[in-house]
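K.L.:
sequence plus predicted model, see below.
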Amino acid sequence: MAADPVSTPSYTGMIIERNVEIVTRDGTTLRGDVFRPDTDEALPVIMSMTAYQKDMPWRPWEGIDALPTENQNWETPNPDRWVPYGYVIVRVDTRGTGQSPGIFEPLSAREAEDFYDAIEWAGDQSWSNGNVGLSGISYMAINQWRVASLQPPSLRAIIPWEGFSDQYRDGVFQGGILSYAFLVNWYNGVMYDNILRGWDNNDPDAFGNSFLFELMRHRLDGPFWEARRPIWEDLTVPVLSAGNWTGFYGAQHFRGNTEGYKLAASEHRYLRIHTGGHQDAFYSEEGFQTQLAFFDHWLKGHDTGLLDEPPVRLAIRRSVADPADFEWRSENEWPIARTDYQRLHLTSDGGLSPSAPGRTGRVDYMSPAIDQHDEIIPAGMAAFVSEPFEAETEITGEIMAGLWVSTSRDDMNIHADLYIVHPDGTEERLTRGRLRASQRRLDPEMSTPSRPWLAHDRIEPLVAGEVYPVEFEIWPTSMIFSPGSRVKLVIASGAYHTRTWDRQEPEATNTIHVGGDYPSFIQLPIIPSQ
């Protein structure tokens, strides 16, 4: 979408109300801050529910195009930017964090109910016109998906900006493999900020729960995770899903934005995929104008031209290292309908070939794959590289891998990373896929020809030495491959951010079988030149 906003910064003066009490359905009192124009006019509300303490200021670091004001808070809309345009900004501490009492239950069904109640409270205030929108990055994007599917009557639109939507698949158990380092570091960081960092906290005992245990205890998908994900058929409000091709944290959330766009039942849904750091685009002038046009349309009823624009806007990259090296392009759908899916077959000599080898071969690699310096050792990975592209080639969309594998133990972790190798030999990682082989069963109803969907509903151990076919998704990407550049696929048994090297004990030989009866491949989305 590339609509134009209508609102102008015509409101002067700001009224700030801190620690306003919001009573939830079970009698718990949450506390929020309200930033509104100094006017008697009833105006639309943009709300965020944060786990990162609404009172803790954040000064954007160099390079982020954000207003460094005292009201700026981590990964939430800046009141000093929005209020002059005629919007009320409301930030609420989620239960058990900051000034809100209770036990911290991150991204739970209870938190979604609290969010619902806060939305309805905001819609009923004298300074509100009854239209509430949601916005925020990361945590403040994730919790939008679930509450929107509960259909609060005052909720009109949401902007989940770089936030996963399926907590099991996108965040905690990617491919069935626990995202250990990300999960533990995140939770302990939030606990540290609330208890020890020095900002007032209503109840430091709020973290005395079994959150991490409960996540690890439920290693398979099921009712526990179902209660934490959106009810997709009930998510009918307009949604602008904003994803990021790049960055550790941006990429960590990315699948949620593309799948959320596909699965939401909203008649009016939009997808934009940008580049750069996790906060960069949200606070950029371009990002602000995009959000303003969306909310001007759905919260104020202005004709911004939104309905005349294609629903998908993609940053088509030429580089990972340079986030500015891209061109915007609009599309009518995601995945792109004109995609030409092409397979490259793995070969025993480390190649990627358009045709499957006629003779059977094998490539062995060891587990564990990580040394004491958190680096993948050569013996712990298998690399496959294509021939150079003869002409400029665009790869944009969903990717999948189909492998035939075996191991000397009863399970194996598969970490598949896709790279571009530039003509000068430099390499840049584009995207990744993950699979715990004992959770290889697919859900045929959710799978598509370009994106397998793992059911994650049972553990099926492997028999040592027996060969098994597995299919799994490699998360979408976009890149222009110049003539002379190549595709590289690296497969390993571990990666630092999942810390899976201490899970496949003590050592194992993992094997990828290729050629003949085992035509292992990756499938790439080639976009024909227009």
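P.N.:
On my side now, so go ahead.
K.L.:
please make it C-alpha for all contacts and neighbour counts, starting now.
P.N.:
OK.
K.L.:
tally of neighbours for the closest residue in space to residue 227 that isn't next to it in sequence?
P.N.:
Among residues not flanking residue 227 along the chain, residue 109 sits closest, at 6.0 Å (Cα to Cα, 6 or more residues apart in numbering). By other Cα atoms under 10 Å, 20 other residues sit near residue 109.
K.L.:
residue 109 contacts residue 230, correct?
P.N.:
No - counting by Cα atoms under 8 Å, residue 109 sits too far from residue 230 to count as a contact (9.8 Å).
K.L.:
want to compare, so here's the second one:
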Amino acid sequence: MSALPNRMPLSSPRASTAADIFHIGNVSASFTSATSSHLAEANPTPFNQTSKVLAKGSYPVSKLYPPLPCDILFESDVAVELRDGTFIYTDIYRPANTTNLTSPIPAIVAYSPYGKRGGFFNYDIFQPPNAIERMDVKYEWVSGLEKFEGPNPAYWLNKGYAVIHPDPRGVFNSEGDILMFGQQDARDGYDLIEWVAARSWSNGKVGMTGNSWLTVAQWWIASERPPHLAAIAPWEGWSDFYEDLVFRGGIPNFPFVDVLVTHLYGNGSNKIENISEMMSHAPRINDYWLDKAAKIENIDENLPVYAVGSWTNALHTLGTFQAWERLRTSNKWLRTHTTHEWHDYYTPTHVADLHKFFEKYLNNVDNDWETTPRVRLSLLNPGHDNIIDQPETKFPLSRQKIHRYYLDASTTSMSPSAPSTVSSATYNSTDNGTISFRMKFEHATDFVGYATVRLWVQAPDHNDMDLFCYLQKSNATTSKVIPILVLGSDTYVGAQGRVRVSLRDHRKPGTNGIYQYVNDEPSFLNENEIVPVDIPFWPTAIHYEAGEELTLLIQGWNSQKQPEFQNLGQPSIKNVGRHTFYTGDGYKSYVEIPQVIPAK
């Protein structure tokens, strides 16, 4: 792309030149009016194409944050022309001494639609009783200049980097309509990366980092292979919007989607993809939803990737690990943690670790980053201290062995031997009933990776059932489930699998739990019909001491909460009346667990 002037006039959207975002393959995408950025809740900032220096030692946002460690040149609302003629606007932070640069610098892009400044989402809105205060993102770790879930400009500029904060297509003053991922958004990101690399102050190397949506954007944009994208650091984010979030296990999840869409802001006259409408009227896999699954295999096989994931994330766990496994690059590293995504992202030691990665691949510094363990595994250990940064060579672990434990409804137990006698257990789904099966480990063991459960089920009062299964750890003496705490909150209740039974043949787990869509028609239950259903769990890593128990909890409702949105509603559940589970001869029900001998 040719270099553009740094200043362009604000224009209205030009439908005649814009890309066709209203048709994805053979599907018409639904759009609705975007929430106006003129609302007070959007915390709007005036459109102002200017530049100014934020002085070292000053407090540009609030004295709650540390003073700036260096002079910062802040350029606001810089115009970027995309390949279809649409203009988006970005803020640029770079060291003030780079105006007459003799040594060009790398740039880090934080790509998301939450607002380059302003926006609804910020850490201060997360407060008790519905969240942990600021999700333990300490004021001294940030500057207030950072995008929500993005890198702190004050830190990175002090290290000699530029930080780029775009408002993507349709967001705030950027032209067009707001997109929710997909190839068009990825192409827009490609154009931005190449525009940044062409700046006079740039060394031609652009990196990306950030959490959640900013991670999702990295999967998509990297799959388009921008030539000047030199490294990415995806810090927890889904990679298949359909399976990871909106229809996990076939069960629609409207509450989070509605919170997300209604808090993305346009210019007052444009539109945003109507995800809820698409969920209601096009719930089965089609071209629209396939466009919202990142093409991980397309990412350059030489692109350095430093990925971070956790087991306790209610949104991002599966997508993060599946994306990392599918990456073809040999230059990939994975670190797992046991806290919360935002807390982990801004923890100073982790920021320093990311700096070392970017120094290697954006500044060509010989710093031995490549000797970093390819996988740093952290294991949950409820009731004891978690195990942090255990070095491994790959994930899933090559030394894992799959152990099968059979369920016995007559004793609500599990064991390596299948019961011969048929038995059943029932709960009332209308009354939030549950069933638990337990098994004691005789020796210490680590449960690491993807588990599955096969159940034989019946819904005597209905033609469908929604099932939620959890794998937990119980006390050796009381058999009471030990809470797994995330920043002191027990919102994570164990590895979860869920399924709408009528969609049991809609998708099956493939290699390492990666889903394959095989059928798009529901198979409703006939009266008194007993059917097998296989339910994959999201990956986890939990350490069990000798005598501690593995507990399988089965119920008809979701008890895992998002620690940052603890008051969100339930997915759209279809349960009515009794759920019955059969075990024994002819109905062999079991859970399969990947186990390893604990590292010394």
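P.N.:
Nice, thanks for sending it over. Keep in mind that this is a model prediction, so the values were computed, not measured.
K.L.:
so what corresponds to the residue nearest to residue 227 of structure 1 in structure 2?
P.N.:
In structure 2, the residue matched to residue 109 of structure 1 (TM-score structural alignment) is residue 183.
K.L.:
and the gap between its match and residue 193 of structure 2?
P.N.:
When distance is defined by Cα to Cα, to the nearest Å, residue 183 of structure 2 is 15 Å away from residue 193 of structure 2.
K.L.:
do residue 83 of structure 2 as well
P.N.:
For residue 83 of structure 2, the distance to residue 193 of structure 2 equals 12 Å [Cα to Cα].
K.L.:
give me the more crowded residue out of the two.
P.N.:
More neighbours surround residue 193 than the other of residue 83 of structure 2 and residue 193, with 25 against 16 (other Cα under 10 Å).
K.L.:
quick one: map the more buried one onto structure 1.
P.N.:
In structure 1, residue 193 of structure 2 lands on residue 119 (TM-score structural alignment).
K.L.:
which elements pack onto the helix or strand hosting its match?
P.N.:
Here residue 119 of structure 1, judged by DSSP states H and E, is contained in helix 109-123. With contacts defined as 3 or more Cα pairs under 8 Å, 6 or more residues apart in numbering; DSSP states H and E, the packing partners of helix 109-123 of structure 1 are strand 14-23, strand 43-50, strand 128-137, helix 139-149.
K.L.:
quick one: that helix to strand 128-137, angle?
P.N.:
140 degrees (axes from the mean of the first three to the mean of the last three Cα atoms, to 10 degrees).
K.L.:
what number of residues are in the vicinity of residue 110 of structure 1?
P.N.:
Residues contacting residue 110 of structure 1 under the criterion other Cα under 10 Å number 16.
K.L.:
same deal with residue 264 of structure 2?
P.N.:
Other residues lying near residue 264 of structure 2 total 23 when counted by other Cα under 10 Å.
K.L.:
leaving out chain neighbours, which residue sits closest to it?
P.N.:
Here the residue nearest residue 264 of structure 2, using Cα to Cα, 6+ apart, is residue 114, at 6.1 Å.
K.L.:
counterpart of that neighbour in structure 1?
P.N.:
When structure 1 is aligned by TM-score structural alignment, residue 114 of structure 2 is paired with residue 52.
K.L.:
secondary structure class for the residue minimising distance to the centre of structure 2?
P.N.:
Centroid check for structure 2 by Cα atoms, centre = their mean gives residue 237 as the closest residue, at 2.3 Å. For residue 237 of structure 2, the assignment made with DSSP: H, G, I helix; E, B strand; the rest coil gives coil.
K.L.:
next: residue 512 of structure 1.
P.N.:
Residue 512 of structure 1 is classified as strand under three-state DSSP.
K.L.:
corresponding residue for it in structure 2?
P.N.:
Aligned by TM-score structural alignment, residue 512 of structure 1 pairs with residue 581 of structure 2.
K.L.:
which part of structure 1 matches stretch 215-232 of structure 2?
P.N.:
Counting by TM-score structural alignment, stretch 215-232 of structure 2 pairs with residues 141-158 of structure 1.
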